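[1] Please work out how this folds:
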Amino acid sequence: MAGITPSKHHETPFKRNWLVTALWVLVAVYLVYSFQAMGVSWTRFSEGLGHAGQLFERMFPPNFSRWELLLSGLAESLEIAIIASVSGIVLSLFFGLFAARNLMPDWVTVPMRGFIALCRTFHPVIIAILFVKSVGFGALAGILTLVVASIGFIAKLFAEAIEEISLKQVEAIRATGAGFVSLILFSVMPQVFSRFIGFSTYQLDSNLRNSTMVGIVGAGGLGGTLFSAFQRFDYDFVAAILITIIALIMFGEFLSNIVRRIFR
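    A predicted model of the protein is given here:
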């Protein structure tokens, strides 16, 4: 058009943000430093692949001759996971309600949220070590460990789900003069029940995995059998245990799918 002079300088549509660039450079420098500080190198990785190949050669074929010991550890892991899941789910139901800020006052929700955060602060192995030192070796330590882990996960997500509900249903039930229990049963739970089932089935699946892990530190289950087999360099029996653990996790996944279909 007449009267408009073209600009001599073409501005790029994507301007460089020097702060972001500097941050990426710092991240790259830190990664290089971390690799060097920890002694991570391609040589160690390639040597590790060679050792892994030798380990797999010794693990196959799997040895199921001690199937009684295997089934005993498997049964104990199942018992630990199911007892801990049921107990943790029931406790999380109440803790999640008390932690919901749209239902409870601050003097209730703040300490409850602090307790829930404390439950998920440490890895289950660390919690298992503490319980083993407290109540001794065996399944009780494993159950208590997974109960704590369940509360840390389910109660947090359940409280957040309650805080996202529609308050119109709550006010409608409250207008009828219903008490607090009726308010929870008929206005809160119908809105979050399907999500609560999803959280619970996921935690059951997680507890099935963790029940085999906490046994490594003496908290019962198949993990103790696995750790003993590693100590004896009994790698063909280790392979049998690992296959059993995979079967246990697949069973948990199958069970979770059934529960989701029922309550969908």
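
[2] hey, let's count contacts and neighbours off CA atoms from now on
    Noted.

[3] Quick check: residue 35 touching residue 42?
    No. Using CA atoms under 8 Å, residue 35 is not in contact with residue 42; the gap is 10.5 Å.

[4] what comes up buried for the longest helix seen in the chain?
    For the chain, the longest helix by residue count, based on DSSP state H, is helix 67-99. Neighbour-count burial for helix 67-99, counted by 16 or more other CA atoms under 10 Å, picks out 70, 73-74, 76-93, 95-99.

[5] Okay, helices next: where are they in this protein?
    18-37, 42-59, 67-99, 106-119, 124-135, 139-150, 156-163, 167-175, 180-183, 189-213, 222-231, 235-262.

[6] To check against the first, give me the structure of this:
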Amino acid sequence: MSTADLQVRLAAARSGHWRPRPWIASPAKRLGLILLLVVYLVLALASVEINWERVAEGLGRGLNFITAFIQPDFTSRWGDIVEGIKESLTMTFTSTVLGVVLAIPVGLGAARNLAPLPVYLFCRSIIAISRTFQEVIIAILFVVMFGFGPLAGMITLAFATIGFMAKLLAEDVEDINPGQVEAIRATGASWLQVMTYAVQPQVMPRLIGLSIYRLDINFRESAVIGIVGAGGIGATLNTSLSRYEYDTSAAILLIIIALVLMAEYFSSHVRKWVQ
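    A predicted model of the protein is given here:
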């Protein structure tokens, strides 16, 4: 940029008339890109087959579902709701504990600064497989293997927890201060002593915080995977929706929202206490 151009911009800025240069300087190119975008959107919308009669019917049902939140029904299926909440909480705590316990060795093996290359590649493969598929897809597989019920949901959430926790733990281990590790190794400490006195103090607060965060995620996911038959409150919600019992569905969703808010409040306090 020349000095003259700089002076012109400074003068325009002082007078309040300066504007930054556009991303595409040529007006013709800008107009051409806008036209291409409009044409693409028109073609994309035209390729979507929309049944407007079904949309009109769905709007009416959607309105009925929204109005059901004004008067939710907590009483007619209260027993089923309580049973579904118990299943979801059991699935959540069990899968989180099991997943975190299994994720610790996988996460340590996936840290390049600690594990040899074959172990590193093997553990990274486990993480990649666990994180490739969404929980609903995994739940469908385990429902086929173990049948309908909370067992399939618990295994699904534990499997997802392993990939989530192991990846973040491995990244934390790779970012630790290497000076502490070298200092412990210089004393002739064993591998277990290095893990206990050099690695564990640096990653434990983060691990506890992530575990509580994953507990919150698992409860929300338990409501989703229940729709495909993996038990929990999601199965109760799916049943009420299939019967068009929108007032009961609204009650279940309100309970789920309340429990998630309580879990978020609790986890935030625990993370502050740990840190």
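
[7] Any idea what the TM-score is?
    Once superposed, the chains reach a TM-score of 0.86 (TM-score structural alignment, normalised by the length of the first structure), with 256 aligned residues with a CA RMSD of 3.0 Å.

[8] picking that back up, what range in the second structure does the longest helix of the first structure sit on?
    The aligned range for helix 67-99 of the first structure in the second structure is 78-110, by TM-score structural alignment.

[9] and residue 157 of the first structure, how many neighbours?
    17 (other CA atoms under 10 Å).

[10] corresponding residue for it in the second structure?
    Residue 157 of the first structure maps onto residue 168 in the second structure, by TM-score structural alignment.

[11] Check residue 258 of the first structure too.
    Alignment note (TM-score structural alignment): residue 258 of the first structure maps to residue 269 of the second structure.

[12] That match: neighbouring residues, count only.
    11.

[13] rewinding a little: need the winner for burial among the helices of the first structure.
    helix 139-150 (a mean of 26; mean count of other CA atoms under 10 Å).

[14] That one: average distance to aligned residues in the second structure?
    Taken over the aligned residues, the distance from helix 139-150 of the first structure to the second structure averages 0.6 Å (mean CA distance after the TM-score superposition for the first structure).

[15] what angle sits between that helix and helix 67-99?
    Counting by axes from the mean of the first three to the mean of the last three CA atoms, to 10 degrees, helix 139-150 of the first structure lies at 40 degrees to helix 67-99.

[16] so what does helix 139-150 of the first structure touch, helix or strand wise?
    helix 67-99, helix 124-135, helix 189-213 (3 or more CA pairs under 8 Å, 6 or more residues apart in numbering; DSSP states H and E).

[17] closest one to residue 52 of the first structure among those?
    Among those, helix 189-213 comes nearest to residue 52 of the first structure, with 21.0 Å by CA to CA.

[18] just how off-centre is the closest one within its chain?
    Here helix 189-213 of the first structure is found 10 Å from its chain centre; the criterion is CA atoms, centre = their mean, to the nearest Å.

[19] what range in the second structure matches it?
    Helix 189-213 of the first structure maps onto residues 200-224 of the second structure, going by TM-score structural alignment.

[20] what does stretch 110-121 of the first structure give?
    So stretch 110-121 of the first structure sits over residues 121-132 in the second structure, by TM-score structural alignment.

[21] That stretch: average distance to aligned residues in the first structure?
    Stretch 121-132 of the second structure: mean distance to aligned residues in the first structure after superposition is 0.9 Å, counting by mean CA distance after the TM-score superposition for the first structure.

[22] hang on, the earlier thing: mean offset of the longest helix of the first structure relative to the second structure (after superposition)
    Helix 67-99 of the first structure sits 0.7 Å off on average (mean CA distance after the TM-score superposition for the first structure).

[23] Next: stretch 189-204 of the first structure.
    By mean CA distance after the TM-score superposition for the first structure, the fitted stretch 189-204 of the first structure averages 1.4 Å away from its aligned residues in the second structure.

[24] Make sure residue 213 of the second structure is actually in contact with residue 267.
    Yes. With contacts counted by CA under 8 Å, residue 213 of the second structure reaches residue 267, the gap being 6.8 Å.

[25] Relative to residue 187 of the first structure, how far out is residue 174 of the first structure?
    As for residue 174 of the first structure, its distance to residue 187 of the first structure is 9 Å (criterion: CA to CA, to the nearest Å).

[26] same thing with residue 98 of the first structure?
    In terms of CA to CA, residue 98 of the first structure sits 16 Å off from residue 187 of the first structure.
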